[in-house]
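Novice: predicted structure and sequence below. I'll ask about it afterward.
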Amino acid sequence: MNKYGQAAILAVELIQSKLVDTPEAAWEKATIEIFGAGTSGQGKGCPRSTFLALCETGSVKGIAPGVYTNSKKNKGYAFRALELLEDELSLLNDSRVLWKKVLNGNEKKHNSQMDVVLALWNEGFIVN
């Protein structure tokens, strides 16, 4: 699991333990702890948007639905990945293959979105 997957798990744990109140604050705190404040890793938008999109619809255990992100593309990628995982659990082992299936033939660089989805799924934090 890469650092963005670790950040997603830590963010959920921070909310569940009531150390922070919102998914945005949880992601901020988790990424500061893992990457360091103000680093490029800490500020990367795609994994953050993916995490917040999953939280937004109540797909993450223990996090209330709300309005957490404006990202449409990453939200779409996240939910397409969940659909694919429900039908094909073999995708749990390879974020690159999952990404290719999410894009359905389109070419776009993977930017850790699937690492967030897979970490939350594998940790049992996704609500189906």
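Specialist: Yep, it's here.

Novice: could you use CA atoms for every contact and neighbour count after this?
Specialist: OK.

Novice: where do the helices sit along this protein?
Specialist: 3-16, 23-35, 40-43, 45-56, 73-87, 95-103, 113-122 (DSSP state H).

Novice: just put the ones you listed in JSON lines and tack on mean neighbour count and distance to Gly66.
Specialist: JSON lines is the format used below for these (neighbours: other Cα atoms under 10 Å; distance: least, Cα to Cα, whole Å):
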{"stretch": "helix 3-16", "mean neighbour count": "22", "distance to Gly66": "14"}
{"stretch": "helix 23-35", "mean neighbour count": "20", "distance to Gly66": "10"}
{"stretch": "helix 40-43", "mean neighbour count": "16", "distance to Gly66": "22"}
{"stretch": "helix 45-56", "mean neighbour count": "25", "distance to Gly66": "5"}
{"stretch": "helix 73-87", "mean neighbour count": "17", "distance to Gly66": "14"}
{"stretch": "helix 95-103", "mean neighbour count": "18", "distance to Gly66": "24"}
{"stretch": "helix 113-122", "mean neighbour count": "24", "distance to Gly66": "18"}
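
Novice: take the one below as the second:
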Amino acid sequence: MNKYGQAAIKAVDLIESKHANTPEAAWEMATIEIFGEGTSGQSKGCPRSTFLALCETGKVKGIKSGVYISAKENKEYAVKALKLLVDNPSLSNDKKTLWNETKGGIKKSHNSQMDVVLALWNEGFIII
């Protein structure tokens, strides 16, 4: 699991332990701990948007659905990836194929979105 996956898991833990009150605050705290405050890794938008998008849907264990982001593209990726994983759980072992199927074959490099989705999925933090 890469650092963005670790951040997603840490953020859920922070919410569950009541050390953070919102998914946004939890992500901020987790990424500061993992990457360091103000670093490019800490401020990277795509993994953050993906985490918050999954939280919005109410699919992340321990986090109430709500409005957490306005980024539509990463939310679409996250929701589609979850549907693909539900339909074919073996994709949890193949990040590249999951990303390609999420994008519908369109060539585009992933920007750690699938790291967040897969970390939450593989750790059992996704509500099916």
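Specialist: Nice, I can see it. Keep in mind the model is a prediction, meaning the values are calculated, not measured.

Novice: rewinding a little: the helices of structure 1 into CSV, with extra columns for distance to Pro65 of structure 1?
Specialist: Below are those laid out as CSV (distance: least, Cα to Cα, whole Å):
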stretch, distance to Pro65 of structure 1
helix 3-16, 13
helix 23-35, 10
helix 40-43, 23
helix 45-56, 5
helix 73-87, 14
helix 95-103, 24
helix 113-122, 16
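
Novice: out of the ones you listed, the one nearest Asn128 of structure 1 is which?
Specialist: Among the helices of structure 1, the nearest to Asn128 of structure 1 by Cα to Cα is helix 73-87 (8.5 Å).

Novice: one step back: and Val67 of structure 1, which of the helices of structure 1 is closest to it?
Specialist: Taking the helices of structure 1 one by one with Cα to Cα, helix 45-56 is closest: 5.6 Å.

Novice: comparing the closest one with structure 2, how large is the average distance?
Specialist: Superposed on structure 2, helix 45-56 of structure 1 shows a mean distance of 0.3 Å to its aligned residues (mean Cα distance after the TM-score superposition for structure 1).

Novice: now what about that helix, what contacts it?
Specialist: The contact list for helix 45-56 of structure 1 (Cα atoms under 8 Å, 6 or more residues apart in numbering) reads 4, 8, 23-24, 27, 60, 63-69, 71, 74-75, 77-79, 111-113, 115-117.

Novice: tell me the angle of it relative to helix 113-122?
Specialist: Orientation of helix 45-56 of structure 1 against helix 113-122 (axes from the mean of the first three to the mean of the last three Cα atoms, to 10 degrees) gives an angle of 40 degrees.

Novice: for helix 45-56 of structure 1, the distance to its chain's centre please.
Specialist: 5 Å (Cα atoms, centre = their mean, to the nearest Å).

Novice: what angle sits between that helix and helix 3-16?
Specialist: 30 degrees.

Novice: residues in structure 2 aligned with helix 45-56 of structure 1?
Specialist: Mapped onto structure 2 using TM-score structural alignment, helix 45-56 of structure 1 spans residues 45-56.
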